[in-house]
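A.B. asks: Fold the following for me, if possible:
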Amino acid sequence: MLEILRRIVQEVNGARSLDAALSIIVRRIRKAMQTDVCSVYLRDDERDCFILMDTIGLNASAIGQVTLKPGEGLVGLVGQREEPLNIEEAPSHSHFRYFAETGEERYSSFLGVPIIHQRRVLGVLVVQQREKRQFGEGEEAFLITMAAQLAGVLVHALSTGALARLSDTGTQALLNGIAAAPGMAIGEAFVVVPSANLEAVPERVPDDIEAEVLRLREAIDCVRHDIRQAAERLASRISAQEQALFDVYQQMLGDAALGNEVEKRIREGQWAPYALSRVVQRHVNYLERVDDNYLRERAADIRDLGRRVLAHLQKDSNARKPVYPERTILVGDEISAAQLGEIPREKLAGLVALRGSSTSHVAILARAMGIPAVMGMNDLPISRLAGTPMIVDGYRGRLILRPQPDLLVRYESMIEEEKALTSMLESEQSLPSETSDGFRIRLMINTGLAVEMSGSPAARIDGVGLYRTEVPFMMHQRFPSEKEQTRIYREQLQGFAPLPVVMRTLDIGGDKSLPYFPIEEDNPFLGWRGIRVTLDHPEVLMVQLRAMLRAAEGLDNLRILLPMITSVEEVDTVSRLLDRAIQEMRDDGVQIERPLLGVMLEVPAVIYQLEALASRVDFFSVGSNDLIQYLLAVDRNNARVSALYDALQPAVLRALDHIARESRRLNVSASVCGELAGDPIGALLLMGMGYRVLSMNAPNLSRVRAAIRRVSMEGAQGLVSDVLALHSLTETRELVYQRMKEWELAHLLPPRD
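C.D. replies: Here you go, the predicted structure:
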């Protein structure tokens, strides 16, 4: 069964249309389970019903005609309950509904399972049989497994509007990912293609077919030459049998093999890279399905050859200057900062990436530039999206393909309202961040890139609450020297002097790695990251500490922050290294006082070590992003579970309140940096708990300042008291939103569904 399952999924993956995919599903499953009928019903969200999309066994004329509302009929019941239904005599069931056009009166047994992707019911998979019998446990388990495997494949197909025929009103498709940078944008997709990635080649119509054919032939000739040279270099070191493999490669590239087929597709209207990718993937999918082990292994050879030819094609095609749409939505598998920098700023409207996270380098840059971004779009078929109109909703982590006119109007209105709000809030930026009853809240910014400073004059803020030193490390091809680091840190310290600048020591690992110092682990967020890395490499930490101290000479605004602290031993070790670095500086004639030393509270274990830590450091900084992630055991960068990451969870709020109370008792200042501090609701809750210093990304300053200025400290404390008495996220969220409406602050919040 596992082998059958694998083959069906591979065939469906290789289907060129939704109709073809559904046809494969019903035919292969009926054959595998030896049933009389297999049908697939897909959900139409526009009409709120399940439509019979393909069947083998029922009357073909019923396809597209039979529809059932959730809860209607056996299929609707499966979709509504989101669980399998296995019955021996279907017509006797209370929910059975007869459709004369299907001819299903001939069948008694019924087994239906929901097709679910990320908690969303996409459809129902059904098998039926003439004889009265209940399907066995093994059969039910197989169909459930089949539906789970097909869910992602169907999302792919349904999200390409050219293939979908679920709704008569158009081909709009909605997908969810990770909200990486706030804001909303309407634009046109520009797909960036990784070098030699066969799965990510966009579909285009060539301007000159003969030129495309010539490009293909030249690329194949280049690969032939490369293979010939490789064979000659290895001739003395491999056997004749292995040498023959190179001859096989040459044959595969011949006109009778790949070359002719790709050329045929080009003449049918496809540009060379896309034609090549389709042909190669078709051969690979076929070879991976055959029973012969030797032929299955040849699939890897075909794939490798395809990548080699594609690399040569892209050398030529990439040399052409791209033409960007006026409102460019940059779409890619994994977008780099360099790709971001190639697009004129006035044309860049939004970002969408299959991979990446809210804390990735490009996400940080997008937030700093005010560009909406959605990442973790695992099920996005980017190869077919070039030129597709779309909406990027960076608040909800949502991408809407080919939006309907009414939705376009709605988003255009929200974008205009956001611009008006931004303009209004900008006029308040020179005003103090004080509550309506006179309590001052210090607002600081998180930086790491020069662009983040441009919109945040020092006069409007109280300093830098978090300077990410890993960003300069990422922009080098090696560890930056002490002299290079000193220059970078000096620019930051001077730029904000006399305001304090909190510099976090190198924080790599997790989802942040350096190109010259890769860290690959099965579970990186619980692995070698933060202070663990630098304590294992004291030579790196010492260079950084000396650079910070040297950069701070004569300024006295440096604060040092330690990431990922889990024990007092780690703090003691760093403290000794810091004292040693200070002494070395003084020996060199640099007059420097010991800067304030703080720790990030982001690992739950430190919540129970606050007293011991308070005797060793000068301040606490709550890293809300990681603290919430670890408290809830949710990887916020995993699109499958990111919706479970919520700062308003009662456990999170109680932990934050506990830290605030303990910090006051221990007389240690505590600030909060992270997404929560930059959210108007989060800022008011933190203020009510007793936090007086909040650090956030610069674009969030205006909304947070406006919220603080319109609420009293007494009101914020009352809100905290009320939410801490609640026990569910739903109750907490409703109370908070209701209070924001009462305070007339709802316009400061991100859009809600």
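A.B. asks: Please count neighbours and contacts with C-alpha atoms only from this point.
C.D. replies: Noted.
A.B. asks: wait, isn't residue 33 in contact with residue 141?
C.D. replies: No: with contact defined as C-alpha atoms under 8 Å, residue 33 does not count as touching residue 141 (11.4 Å).
A.B. asks: Next up, the contacts around residue 180.
C.D. replies: 357, 358, 359, 363, 367, 372, 373, 374, 375, 394, 397 (C-alpha atoms under 8 Å, 6 or more residues apart in numbering).
A.B. asks: ok, so of those, who is nearest residue 283?
C.D. replies: residue 375 (31.0 Å; C-alpha to C-alpha).
A.B. asks: Counting neighbours, what do you get for the closest one?
C.D. replies: Other residues lying near residue 375 total 33 when counted by other C-alpha atoms under 10 Å.
A.B. asks: would a markdown table of the contacts of residue 180 with distance to residue 701 and secondary structure be doable?
C.D. replies: Converted to a markdown table, the contacts of residue 180 look like this (distance: C-alpha to C-alpha, whole Å; DSSP: H, G, I helix; E, B strand; the rest coil):
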| residue | distance to residue 701 | secondary structure |
| --- | --- | --- |
| 357 | 22 | coil |
| 358 | 18 | coil |
| 359 | 19 | coil |
| 363 | 18 | helix |
| 367 | 12 | helix |
| 372 | 17 | coil |
| 373 | 19 | strand |
| 374 | 21 | strand |
| 375 | 23 | strand |
| 394 | 17 | coil |
| 397 | 21 | coil |
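A.B. asks: For residue 179, which non-adjacent residue is spatially closest?
C.D. replies: Using C-alpha to C-alpha, 6 or more residues apart in numbering and skipping the chain neighbours, the partner closest in space to residue 179 is residue 397 (3.7 Å).
A.B. asks: how near is that neighbour to residue 511?
C.D. replies: In this view, residue 397 and residue 511 are 19 Å apart by C-alpha to C-alpha, to the nearest Å.
A.B. asks: of residue 33 and residue 141, who's got more company?
C.D. replies: The neighbour comparison of residue 33 against residue 141 (other C-alpha under 10 Å) goes to residue 33, with 17 against 13.
A.B. asks: this one next, for a side-by-side:
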Amino acid sequence: MIRGVAVSPGVVVAKAYCLDEVFVQLPTAKLTAADISLELSRFQQACDGAADELKDLIETVSHDIGEPESAIFQAQLVMLRDRAFVDKVKTYIVESQEDAASCLHRTMREYEELFSKIEDEYLRERLVDLRDVVARVQHQLSEGSPPELPETDGPVIIVAEELLPSQTVRFDDIDIAGIATERGGQTSHAAIIARSMGIPAVSGIPKIRDQVSNGDTIALDGRQGCLIVNPGPEAEAAYRKLEREFFDLKDYLIENRDQLAVTRDGVAIELLANINTVEDAQAATDVGAQGIGLFRTEYLFMTHPGIPTEEEQFEAYAKTVNASPLGRLTIRTLDLGGDKTVPYLGDHREANPFMGWRSIRMSIEHPDFFRKQVRAILRAAAEGEVRMMFPMISTVEELRRVNRMVWQVEEQLDKDGIAHGKAQLGMMIEVPAAAVCIEHFLDHTDFVSVGTNDLIQYLMAADRDNSRVAHLCDPLNPASLCLLRQVIEACQRRGKPVSVCGEMAGRPRCVLALLAFGLTSFSMSPAFVPIVKELVHSLDFSLIRELGDEILLRRSSTQVGSFLDKVLQEVNPRLAALDVQHGV
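C.D. replies: Have a look, this model is predicted:
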């Protein structure tokens, strides 16, 4: 048995699908002598197409963002025009009589070996640019569609050293039953992706790629934080029984989709959903969410081949409003940086990107870029009840500045005679400084949403994606709970709507703590809406409210977790199976 960090509950048995293998090992096609000249021509056309794509991108980035930020694409264009690289691929096509894609990747592997021997760190990092060039040519070779991933026979467990947001774009056609990664903790992107899909996941497994091969059978327990590779017949049968029980419980809970989230003593609790796409918005409607509490707009930018135009953004936002439950949508402005990057905003390598130039700081530095998104959001606001939310606000000055920018855009839309709606403006509490001084911000915001994932990692000075310190980001640690209670109570005193949109909002034990502090609005992955609704139906709000002080008497996350375990067992013991085990 291999142990890691429990990040998304549930049990599953399926075949391993190792990302580094499937993304590199593409099938090779042998050519006849007559096909070689056609393949050479096809490769050259792909290179020309990639070059045209880069030229368009350089022009767009230079116009929309700035000349310096287009330098990375200019460098890639130089690489693409390097005769040594291009001629090497052509030579392999002729000599090996293999297809252009295979020869392209063969050449890429040779360059990777050469770059690995370079001592200069800056030059080594240029390999990233070369990989991007190869990806663009590959995209052209596949006639505008990404190369197909190997077919899978039934559901699979994704196995990877790390799972990045950009990689998930290609998962649409894969039946993913679970996720296992080496890096990451309970609020890592692998965990967030798993919870959004409602599937089990385990992270923090040392050297997982040395222990698992493509096609291995894996029994994965996302609640206990463990997995078994190629289990014996008895162990596999036991895990398959647990798997059936897990899915039977989820199927039972989905039946509450049309019921209101009201406690036994009549208190209404607002259950919203976190989404990335219009398809997610429809999923939120299907599970009975009451609106969208967080629409992550950065995924639109990360999956676009260039920079989304204002019209493209407007269409995406308008479709999402119309697909959202009750037409209620909270749109977060661009939250790039950290591990969510796009090359056209510059090649800014930082020692600690999560605490550097990211999110609203990036938007403020590129006002025209930011205003284009704001225009699209305001235009979409005419379609329904839309709110606009600013991420990673650190100071009152930042908040006032972005508010003014939105008001200026509204005035310009009026002058231009362009139809738009009126959006409430809110802020996310992710930076401890903003949480500590929450009272200073409340005069300048219509609502508050607490992003507990980032707030806790900043509060604890621990990278949530680093498995060696991710345990410090336990949401039940007393420091985090004290700060959350302070924010919730401050907002309620001032009559400002407040919700939690981090992963805490979908974990039954954490929900109990937040309810005890008086919170009545939660935004979570759609898959967790039925679970939290079932919890709400099982409790008396007035009795849970009496536990607030008692929770904070505990001096460690272990003590808090044990206390909430007992409360959950009393309220609804079945839901314990749908929460990760505390302390794992």
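A.B. asks: tm score of chain vs chain?
C.D. replies: After superposition, the two chains reach a TM-score (TM-score structural alignment, normalised by the length of the second structure) of 0.75; 500 aligned residues with a C-alpha RMSD of 4.3 Å.
A.B. asks: now stretch 295-302 of the first structure, how far from the chain's geometric center?
C.D. replies: Relative to the centre of its chain, stretch 295-302 of the first structure is centred 32 Å away, using C-alpha atoms, centre = their mean, to the nearest Å.
A.B. asks: Name the surrounding residues that touch that stretch.
C.D. replies: Residues contacting stretch 295-302 of the first structure (C-alpha under 8 Å, 6+ apart): 249, 252, 280, 283, 284, 285, 287, 288, 289, 290.
A.B. asks: Which strands and helices lie in contact with the one helix or strand the fourth one maps to?
C.D. replies: Assigned by DSSP states H and E, residue 283 of the first structure belongs to helix 272-289. The helices and strands touching helix 272-289 of the first structure, judged by 3 or more C-alpha pairs under 8 Å, 6 or more residues apart in numbering; DSSP states H and E, are helix 2-13, helix 209-234, helix 260-267, helix 293-317.
A.B. asks: circling back: who are the neighbours in contact with the residue nearest to residue 179 of the first structure?
C.D. replies: Taking C-alpha under 8 Å, 6+ apart, we find residue 397 of the first structure in contact with 176, 177, 178, 179, 180, 373, 374, 375.
A.B. asks: same thing but 7 Å
C.D. replies: Neighbour list for residue 397 of the first structure: 176, 177, 178, 179, 374 [criterion: C-alpha atoms under 7 Å, 6 or more residues apart in numbering].
A.B. asks: Reformat those as TSV; add distance to residue 642 of the first structure.
C.D. replies: Output for the contacts of residue 397 of the first structure, formatted as TSV (distance: C-alpha to C-alpha, whole Å):
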residue	distance to residue 642 of the first structure
176	10
177	8
178	7
179	9
374	12
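A.B. asks: Take those and keep only those in strands.
C.D. replies: The strands, defined by DSSP state E, take in 176, 178, 179, 374 from those.
A.B. asks: Any chance of those in CSV with neighbour count and distance to residue 670 of the first structure as columns?
C.D. replies: Output for these, formatted as CSV (neighbours: other C-alpha atoms under 10 Å; distance: C-alpha to C-alpha, whole Å):
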residue, neighbour count, distance to residue 670 of the first structure
176, 22, 35
178, 30, 29
179, 27, 27
374, 31, 32
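A.B. asks: which of the residues you listed lies closest to residue 633 of the first structure?
C.D. replies: Nearest to residue 633 of the first structure among these, counting by C-alpha to C-alpha, is residue 178 at 16.7 Å.
A.B. asks: so that closest one sits right up against residue 378, yeah?
C.D. replies: No: under the contact definition of C-alpha atoms under 7 Å, residue 178 of the first structure does not touch residue 378, with a separation of 10.1 Å.
A.B. asks: Show me what counts as buried in the helix holding residue 283 of the first structure.
C.D. replies: Neighbour-count burial for helix 272-289 of the first structure, counted by 16 or more other C-alpha atoms under 10 Å, picks out 272-281, 283-289.
A.B. asks: do the same with stretch 553-571 of the second structure
C.D. replies: For stretch 553-571 of the second structure, by 16+ other C-alpha under 10 Å, it's 554, 557, 558, 559, 560, 561, 562, 564, 565, 567, 568, 571.
A.B. asks: Give the aligned range of it in the first structure.
C.D. replies: Using TM-score structural alignment, stretch 553-571 of the second structure corresponds to residues 725-743 of the first structure.
A.B. asks: and the matching stretch, how far from the chain's centre?
C.D. replies: On C-alpha atoms, centre = their mean, the centre of stretch 725-743 of the first structure falls 28 Å from the chain's centre.
A.B. asks: ditto for stretch 512-522 of the second structure
C.D. replies: With C-alpha atoms, centre = their mean, you get 24 Å for stretch 512-522 of the second structure.
A.B. asks: What is the nearest of the contacts of residue 180 of the first structure to residue 44 of the first structure?
C.D. replies: Comparing the contacts of residue 180 of the first structure against residue 44 of the first structure with C-alpha to C-alpha places residue 397 closest, at 21.9 Å.
A.B. asks: From residue 750 of the first structure, how far off is the closest one?
C.D. replies: In this view, residue 397 of the first structure and residue 750 of the first structure are 11 Å apart by C-alpha to C-alpha.
A.B. asks: what do you get for residue 183 of the first structure?
C.D. replies: 8 Å.
A.B. asks: quick one, which of those two is more surrounded?
C.D. replies: residue 183 (24 against 14).
A.B. asks: Just give me the match in the second structure for that one.
C.D. replies: Using TM-score structural alignment, residue 183 of the first structure lines up with residue 10 in the second structure.
A.B. asks: quick one: contacts for its match?
C.D. replies: Here residue 10 of the second structure is in contact with 199, 200, 221, 222, 223, 246, 578 (criterion: C-alpha under 7 Å, 6+ apart).
A.B. asks: Neighbour-wise, give me the winner out of those.
C.D. replies: Busiest of the contacts of residue 10 of the second structure [other C-alpha under 10 Å] is residue 222, holding 32 neighbours.
A.B. asks: That residue touches residue 199, doesn't it?
C.D. replies: No: with contact defined as C-alpha under 7 Å, residue 222 of the second structure and residue 199 do not form a contacting pair (8.4 Å).
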